[in-house]
Each structure stands twice: as C-alpha cells, then as structure tokens.
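Asks: no sequence on hand, only this structure:
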C-alpha cells in the first residue's frame, strides 16, 4: 500500500477518465489534484510539485508532448502518458521526449496502479539518498546485485558479457517500464550510436537464451513491438 504522502496530478480533459483515475488513486491512498487543460496543468506542476503526473496527450490547448518537453527542462518528476493514440510512433515520441510510461485507453485499475508503482519505484531508485538506489532487483528467482554487478538465476550465477549486463541492469533499474530502443542503445553504447537496433536485438536474443527458460515466451524481459523492451516489475514493494 503506498504512502498517503504521494501526490498525483491528473491532466485530462475527459471527465469520465479523470473521475475513474481519481477514484482508483484515492482508494490506494494517494492525494490527487486535477487539471483539464495543459496550461492549468503546467501551473500546478510548478506550484504543487506533484510526485507523479498522469498526462493526456490530446488536450484542448497544448499538445501533451509539448508539456513533456517543457517539464523535462526542470524536473524529473515521473510522467505517465494516458492516451487514445495507439500508433507506435506516438508512443516512441512521448517516451523519448521524457515520459516514463505510456498507457493506452481504455485501461483497468490494476494496470494503472502497477504502472504508477513502477514509475515511483524508478524515481526513488534514481535518488542516491534512497535505500532503493542500491537495493538489488529481485523477481521470480532472478536476482541482480548492482553493486557487485552479479546476476543469479535460481541460485546459479549467470555469466553475461559486459554489454549484456549493461542492457539487463538498465532494464532492471527501470523495471515495469517500457524503455525505447533508442533509450537502451544510448545508455549502453552512448548518445551517438546508430539508429539501427539490430545489435540490440542480437544481444537481447543472447540474454534471453541465458536467463529465460523459453526464450520465445519470456517471463523476465518482454518486447513492446516497435517500441522497445520492458522488464518484469521488481518484486520489492515501495516503502
């Protein structure tokens, strides 16, 4: 159960969607504030400093992507896009601009709350003053110790190449969130790497052979077709 101290801002102009998310968040202990336009949403982000933003892209006054760009100039506050846009390019664009996750309408409460937990966990893990910053990743027998750079599966150490480890560690630090191909490649090979993701796909195939019982039906790292990869959410609960 999350702490009631978390504040979520909903920026959404469809009242039924706002009411649905408002009810779900409040029932899980969150403080919630709402805005029905981009301008009022930006004002609330700067004045209220929410812990999380749930953002619709199709707002009446400002495109949601422009809000992401503006907010990312001064804060790393988690942003989860809530949108009816299902095109892969729309998802990639929002994520590459700095959104932490992307949920397509319609969606259910369990999915919404799982994505929120993942985004808040990532936000806390990236804070070097947080205990989560160095806490190992654990999920269904897979254990990743970031300090020792060690991966163990069902009690046996898994030997990955340096590149393979960097890919898995990056996904584990962002567990539960979809990471675009470009974000992964930039983190592993640097910001000036080629846009061709073939080398990433080759490494991912090798990783899956080492950590998945059935690489064609992965249980740890999932493919978001045309977008990137998502690692199963860390089993550690937020404190």
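Replies: Great, that's in hand. All values derive from a computational prediction rather than experimental measurement. Numbers count the residues shown, from 1 in each chain.

Asks: make it CA atoms for all contacts and neighbour counts henceforth
Replies: OK.

Asks: the residue nearest to residue 160 when sequence neighbours are not counted: neighbouring residues, count only.
Replies: Leaving out its chain neighbours, the residue that sits closest to residue 160 by C-alpha to C-alpha, 6 or more residues apart in numbering is residue 207, at 7.4 Å. By the criterion of other C-alpha atoms under 10 Å, residue 207 has 21 neighbours.

Asks: and residue 207, what helix or strand is that in?
Replies: Using DSSP states H and E, residue 207 sits in helix 198-211.

Asks: helix or strand right after that helix?
Replies: Using DSSP H and E, the helix or strand that follows helix 198-211 in sequence is strand 221-224.

Asks: and that following strand, which residues are buried?
Replies: By 16 or more other C-alpha atoms under 10 Å, the buried positions in strand 221-224 come out as 221-222.

Asks: now stretch 64-74
Replies: Across stretch 64-74, burial judged by 16+ other C-alpha under 10 Å covers 64-65, 67-68, 71-72.

Asks: try this one side by side with the last:
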C-alpha cells in the first residue's frame, strides 16, 4: 500500500488549521497541525513532512522568517497562506524559499489541487515527456531527478524543490527559449493560477546559486521580450 503524503499545517487560527487538516485527511493525506512557529519547526525536524502549509501571520515569529529557517535545513515544498495580498508580500515569501502562495480567503478545493499538482510532478508523471530524462549534463551543470541532486562544476547546489524543477526544465532543453507563462505552466502547473513575477523571482534566486556574477549571467540567460533559456556556456 502506498504511503500517504504527510502535510504539516503551521497555522495559529486553530479552527482554520482543523478544517484544512480534516479536508486533507479526506483527500488521502496525513495531516498534522502546529499553532506556533516553534512547534512547526520542531514538527519539521521530528515528523519530516512531505509538504508544508505555512501561515504568514504567526504569533511568535513572522512566517517569512519561518520560511527562511525551513530553507536552512530542508527543501520541503512550502505553500504560504496570507491575509495580506500585496505583490510585495508574495515576492518576499517566494524570495525566501516558498514554492507557492495563496491569499485568504481561499477555496479548500484549490488548495488541495495545488498540492496534488505538486505531487504529480514530483512523483515523476511529467518525466515521460519527450526531451526529459532522469539525469542530464549541460556544460558544468549535472542534475539527477531520481536522486534530486544538482551540481555545478562538481560543487553541490542546495536547491528548493521548485528551484530544482525550474532549472531542470530549462537545462533539459538547453538553448530553447521559454516565456514566463510557459515556465509557469510547465513547472507550477495550475493553468496560470500563478503570477509571472514568480518566475522572475526564481530565476534571480537560481542565478545567485549558479552564476559567478549573477548580474552578468553566463548560463541562465534573459532573452529580452521573449523569456529565459539555459545556455551550457563554455564551462
């Protein structure tokens, strides 16, 4: 029997946390709640969830800071929930390592759909697409999707789940230019529920990890007016 995916809900509104937990349980997940940031971080370390739903307005620590701390120890996907719908908050959350962002109030069905879409991609249902393989080498970059590892010039890269998926998609189609909307569909799915600025944020984060000079990238290239491509470069 296939093991249920474990989802940790870090949410201080107990009624909301309980409702989300019950709904996800009915969807076949194993859900657990934490009502403070400290409790959530402890559950992350001990329970090792496959996915985290994180409220941005926690009583003991701001959710953005919690996301930053999660990224220091884990690449588990994080979806931020926020009553604050400004683009600044969204960019800030994504910039500190969140993989997705939803504004309250929201539909439980959409939340579950986003989680299911992530697991479909992560569990390899996308791997059958032509042009994709389990392992690639593109110039100095090597990536292995089965092991979820990446290295640049032999040096391991510490990537979040979405950073890995975005880089893998670009590198497995070297020199092919993708618009932001196509990258959203390919990596985030959800038929463009996302914001194209999300792609910009993730490209910037990847450049900081890949490039010797992020302001003058040699690998993750902007094709002005069109989108982005991965160039294998000269090594």
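Replies: Received, thanks. Just so we're clear, the structure is a prediction, and the values are computed from it rather than from any experiment.

Asks: tm score of chain vs chain?
Replies: Overlay of the two chains. TM-score (TM-score structural alignment, normalised by the length of the second structure): 0.64; 177 aligned residues with a C-alpha RMSD of 3.3 Å.

Asks: would you confirm that residue 80 of the second structure belongs to a strand?
Replies: Yes: read with DSSP: H, G, I helix; E, B strand; the rest coil, residue 80 of the second structure is one of the residues of a strand.

Asks: re earlier: please determine how far the residue nearest to residue 160 of the first structure is located from residue 183 of the first structure.
Replies: Taking C-alpha to C-alpha, to the nearest Å as the measure, residue 207 of the first structure falls 18 Å from residue 183 of the first structure.

Asks: circling back: my read: the residue nearest to residue 160 of the first structure touches residue 164, true?
Replies: Yes: using C-alpha atoms under 8 Å, residue 207 of the first structure makes contact with residue 164 at a distance of 6.4 Å.

Asks: got a list of contacts for the helix or strand residue 18 of the second structure falls within?
Replies: Using DSSP H and E, residue 18 of the second structure falls within helix 14-26. Identification of contacts with helix 14-26 of the second structure by C-alpha atoms under 8 Å, 6 or more residues apart in numbering yields 9-11, 30-33, 35, 108, 112.

Asks: for the following helix or strand past it, buried residues please.
Replies: Toward the C-terminus, helix 14-26 of the second structure is succeeded by strand 30-34 as the next helix or strand (DSSP H and E). For strand 30-34 of the second structure, the neighbour count (16+ other C-alpha under 10 Å) marks 30-34 as buried.

Asks: what angle do strand 30-34 of the second structure and helix 14-26 make?
Replies: Using axes from the mean of the first three to the mean of the last three C-alpha atoms, to 10 degrees, the direction of strand 30-34 of the second structure lies 170 degrees away from that of helix 14-26.

Asks: and strand 30-34 of the second structure, what does it pack against?
Replies: Contacts defined by 3 or more C-alpha pairs under 8 Å, 6 or more residues apart in numbering; DSSP states H and E place strand 30-34 of the second structure against strand 6-10, helix 14-26, helix 37-47.

Asks: deepest of these, which one?
Replies: Sort these by mean neighbour count, taking mean count of other C-alpha atoms under 10 Å, and strand 6-10 sits at the top with a mean of 25.

Asks: and that strand, which stretch of the first structure?
Replies: Mapped onto the first structure using TM-score structural alignment, strand 6-10 of the second structure spans residues 7-11.

Asks: mean shift of the matching stretch relative to the second structure?
Replies: Stretch 7-11 of the first structure, aligned to the second structure and superposed, deviates on average by 0.6 Å (mean C-alpha distance after the TM-score superposition for the first structure).

Asks: what sits up against that stretch?
Replies: The set of residues external to stretch 7-11 of the first structure that reach it, using C-alpha under 8 Å, 6+ apart, is 18, 21-22, 30-38, 41, 44-45, 50-56.

Asks: find the centremost residue of the first structure, please.
Replies: Nearest to the geometric centre of the first structure sits residue 177, at 2.9 Å (C-alpha atoms, centre = their mean).

Asks: wait, doesn't it sit right on residue 103?
Replies: No: counting by C-alpha under 8 Å, residue 103 is not a contact partner of residue 177 of the first structure; they are 10.5 Å apart.

Asks: who's sitting farthest from the centroid in the first structure?
Replies: Farthest-out residue of the first structure from its mean C-alpha position, per C-alpha atoms, centre = their mean: residue 156, at 28.4 Å.

Asks: any idea how far residue 19 of the first structure is from that one?
Replies: Residue 156 of the first structure is 48 Å from residue 19 of the first structure, where distance means C-alpha to C-alpha.

Asks: quick one: the lengthiest helix in the first structure to strand 79-83, angle?
Replies: Taking DSSP state H as the criterion, the first structure has its longest helix at helix 109-125. Angle, helix 109-125 of the first structure to strand 79-83, by the same axes, to 10 degrees: 160 degrees.

Asks: show me what helix 109-125 of the first structure is packed against.
Replies: Here helix 109-125 of the first structure touches helix 15-27, strand 101-104, going by 3+ C-alpha pairs under 8 Å, 6+ apart.

Asks: and the shortest one, which residues are buried?
Replies: Going by neighbour count (16+ other C-alpha under 10 Å), the buried part of strand 101-104 of the first structure is 101-103.

Asks: now, among the residues you listed, which is nearest to residue 229 of the first structure?
Replies: Residue 229 of the first structure lies nearest to residue 101 out of those, by C-alpha to C-alpha, at 11.7 Å.

Asks: who's in contact with the closest residue to that closest one other than its chain neighbours?
Replies: Excluding the flanking residues, the one nearest residue 101 of the first structure by C-alpha to C-alpha, 6+ apart is residue 80, at 4.8 Å. Neighbour list for residue 80 of the first structure: 52-55, 99-103, 116, 119 [criterion: C-alpha under 8 Å, 6+ apart].
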